[in-house]
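S.K.: Below: sequence and its predicted model.
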Amino acid sequence: MATTAAAAAAAEMLPLKDRVAIVTGSSRGIGRAIALHLASLGAKLVVNYTSPGSSAQADAVAAEINSSSPGSAVSVRADVSDPAQVKSLFDAAEEAFGSPVHVLVNSAAVLDSKYPTIANTSVDDFDKTFSINARGAFLCCRESANRLKRGGGGRIVMLSSSLVAALKPNYGAYTASKAAVETMVKILAKELKGTGITANCVAPGPIATEMFFVGKTEEMINKVIQECPHSRLGETKDVAPLVGFLVTDAAEWINGQVVRVNGGYV
């Protein structure tokens, strides 16, 4: 009985023990915080990055995880807008840990820091936004639907944005790309019937990351802070625990949902 109790306690402390998780765009920002949090719950992590310039940051995240749990993380470069590279990302995860992937969290995204109106958005910038944010999410969803572990424990979480609810000017392409993701995930959850895999979106509000600050004036930042009931920007630590919960067994009954985490911003 003591052994059973100890095992139950260990499972509660490490609900993702030995489960393999891929977190795209996890060399920095929200993705980094999610990767570190999932590792703290016992998961084995694939830390994904896209640009060569992010290699050192991704390696640092993997090293931080491995410092407390050796052999629990690898960094893998892959562009989520490229189907071959998304496939290779899953291949690398399976090869590194000898197990099917249990969890996919898609945090990779781009935001046009010029903050143009729709009338002033170039076709190239629109295409770039949709290529990463919508096409990338689709490719990650498709690969996950075909390759995540069946029979329970399979979890898909797509990062969206509370802008889909707020509908602020100057974010037209970005918000539209995230609205597409939310719609796709709600349909995917139904299509995965019988697999034990859940699919949800987490939609943060303004979070103090490099992507949020780039291109914004102090006046723009202060306006966002004033609009939040807590009178502050969100932090990555406000988002990661929610994602962590959604990928555990305890969240099985949460499926096909969009959870907005924004401090009451919208």
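M.R.: Arrived safely, thanks for sending. Numbering: from 1, shown residues only.

S.K.: drop to CA atoms for contacts and neighbour counts, all remaining ones
M.R.: Fine.

S.K.: Hmm, residue 104 and residue 25 touching each other?
M.R.: No: counting by Cα atoms under 8 Å, residue 25 does not reach residue 104; the two are 11.5 Å apart.

S.K.: before we move on, what SS does residue 202 have?
M.R.: strand (DSSP: H, G, I helix; E, B strand; the rest coil).

S.K.: ok, so what distance separates it from residue 54?
M.R.: Plainly put, residue 202 is 24 Å away from residue 54 if you go by Cα to Cα, to the nearest Å.

S.K.: These two: which is more packed in?
M.R.: residue 202 (24 against 17; other Cα atoms under 10 Å).

S.K.: Which elements pack onto the helix or strand containing residue 242?
M.R.: Residue 242 is part of helix 236-246, with elements assigned from DSSP states H and E. Helix 236-246 is packed against helix 29-40, strand 155-159, strand 198-204, with contacts defined by 3 or more Cα pairs under 8 Å, 6 or more residues apart in numbering; DSSP states H and E.

S.K.: this is the comparison structure:
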Amino acid sequence: MSLQDKVVLITGASNGIGKATAERLYKEGARIVINYLSDAASANAMVESFGPDRAIAVQADAGNIDDLSRLVDAAVAKFGRIDTIVASAGIMPMRDVENTTEEDFAKCFDLNVKGPYFLVQKALPHMPPGSRIIFISTGICHFSMAPASYLLYAATKGAIEQMTRVMAKGLASKGIIVNAVAPGPTGTELFYKGKPETLVNAIKSWSPFNRLGEAEEIANTIKFLASGDSSWVVGQTVLVNGGAML
């Protein structure tokens, strides 16, 4: 198994794409650092399922720099190093420019941009050559018909995609590979929050398959980027959206 005994730190790992990724990479032999903010029950259940020799759950706000330092320290204390980061934690407030407050802006950029940026900074001293960094963007950044209410969220993910490109070149000398995954509409709790059924059905129609993606389908792409099979995929944003955004 290509990820056997690799140490993978996943933020936002107690639900949604993060949880699906933790379960997928665990099956490949990885050891998993499960970061969560509030859902301790889900995180602890995963540790029990994976086994305490293969997993650890760490409560931390993935948008807070002090918490990120504590998260990295806990991972290294448990497993000795970090081979892969999957920065999955995020929020998706539906805000157009007229309805965005300064608090909305700060909260969204803190978790979606500042958090991944400084998580990498804190983890780098513990990442050996061959390590992987995988950011999460969104297909909305590649969709010309994105509704105005996605503005704030799309702005944070645009920053993530630029971070991916520039950081990939900057860390290549250390032998560290950086990429991003941009899911299309995916049936997670984050996606459904605040959306009426009529909007969900309309979004399904964006794909020629007339459905939402599943978290496990995104996790499969993340598994590829975390493995040695992706050694020549560098600085890319991989769109995973069922043909909804081309």
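M.R.: Done, it's in. Note that this is a predicted model, so its numbers are computed, not measured.

S.K.: before we move on, back to that, mind putting the helices and strands packed on helix 236-246 of the first structure in CSV, distance to residue 87 of the first structure included?
M.R.: Shown next, in CSV, are those (distance: least, Cα to Cα, whole Å):
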stretch, distance to residue 87 of the first structure
helix 29-40, 20
strand 155-159, 16
strand 198-204, 19
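
S.K.: Give me the most central residue, the second structure.
M.R.: For the second structure, the residue lying nearest the average C-alpha position, counting by Cα atoms, centre = their mean, turns out to be residue 88 (2.1 Å).

S.K.: Which residue in the first structure aligns with that residue?
M.R.: Correspondence of residue 88 of the second structure to the first structure, assessed by TM-score structural alignment: residue 107.

S.K.: what do you get for residue 200 of the second structure?
M.R.: Using TM-score structural alignment, residue 200 of the second structure sits opposite residue 221 in the first structure.

S.K.: And what about its match, helix, strand or coil?
M.R.: helix.

S.K.: After superposing, tell me the mean distance of the top helix by length along the second structure to the first structure.
M.R.: Assignment by DSSP state H gives helix 151-171 as the longest helix of the second structure. Once superposed with the first structure, the aligned residues differ from helix 151-171 of the second structure by a mean of 0.6 Å; criterion: mean Cα distance after the TM-score superposition for the first structure.

S.K.: which part of the first structure lines up with that helix?
M.R.: Counting by TM-score structural alignment, helix 151-171 of the second structure corresponds to 172-192 in the first structure.

S.K.: which of the residues in that stretch are buried?
M.R.: Buried residues in stretch 172-192 of the first structure, counted by 16 or more other Cα atoms under 10 Å: 172-182, 184-186, 188-189.

S.K.: now, among those residues, which is nearest to residue 152 of the first structure?
M.R.: For those, the residue nearest residue 152 of the first structure by Cα to Cα is residue 189; the value is 13.7 Å.

S.K.: which residues sit in contact with the closest one?
M.R.: 197-200, 255-256 (Cα atoms under 8 Å, 6 or more residues apart in numbering).

S.K.: What distance do you get for it to residue 201 of the first structure?
M.R.: In terms of Cα to Cα, residue 189 of the first structure sits 11 Å off from residue 201 of the first structure.

S.K.: Find the residues that touch each one of those two.
M.R.: Joint contacts of residue 189 of the first structure and residue 201 (Cα under 8 Å, 6+ apart) are residue 256.

S.K.: now the helices for the second structure?
M.R.: Under DSSP H, the second structure gives helices at 16-27, 40-50, 65-79, 102-109, 115-123, 151-171, 189-192, 197-204, 215-226.

S.K.: For the first one, grab the matching residue range in the first structure.
M.R.: The aligned range for helix 16-27 of the second structure in the first structure is 29-40, by TM-score structural alignment.

S.K.: That stretch vs the second structure - mean distance after superposition?
M.R.: With the second structure overlaid, stretch 29-40 of the first structure shows a mean distance of 0.4 Å (mean Cα distance after the TM-score superposition for the first structure).

S.K.: With adjacent residues omitted, what lies nearest to residue 179 of the first structure?
M.R.: Nearest non-adjacent residue to residue 179 of the first structure, counting by Cα to Cα, 6 or more residues apart in numbering: residue 164, 5.8 Å away.

S.K.: which position in the second structure aligns with that neighbour?
M.R.: That one, residue 164 of the first structure, aligns with residue 141 by TM-score structural alignment.

S.K.: on that earlier part again, which one of the buried residues of stretch 172-192 of the first structure is nearest residue 209 of the first structure?
M.R.: Using Cα to Cα, these come closest to residue 209 of the first structure at residue 174, 16.4 Å.

S.K.: ok, that closest one - contacts?
M.R.: Residue 174 of the first structure neighbours (Cα under 8 Å, 6+ apart): 110-112, 129-130, 133.

S.K.: Pick the one among those closest to residue 7 of the first structure.
M.R.: residue 133 (40.3 Å).

S.K.: How many residues are close by the closest one?
M.R.: Neighbour tally, residue 133 of the first structure, other Cα under 10 Å: 30.

S.K.: Between the contacts of residue 189 of the first structure, identify the one with the most neighbours.
M.R.: Ranking the contacts of residue 189 of the first structure using other Cα under 10 Å puts residue 199 first, with 31 neighbours.

S.K.: list the contacts for that residue?
M.R.: 155-158, 185-186, 188-189, 255-257.

S.K.: Please determine how far the residue lying closest to it once chain neighbours are set aside is located from residue 228 of the first structure.
M.R.: Spatially, and ignoring its direct neighbours in sequence, residue 199 of the first structure is nearest to residue 156 (4.6 Å; Cα to Cα, 6+ apart). Shown here: residue 156 of the first structure relative to residue 228 of the first structure, a distance of 29 Å by Cα to Cα.

S.K.: These two: who's more crowded?
M.R.: Legend: neighbour count by other Cα under 10 Å for residue 156 of the first structure and residue 228, higher for residue 156 (30 against 18).

S.K.: looking at the second structure, where would I find the counterpart of stretch 119-138 of the first structure?
M.R.: Taking TM-score structural alignment, stretch 119-138 of the first structure hits residues 98-117 over in the second structure.
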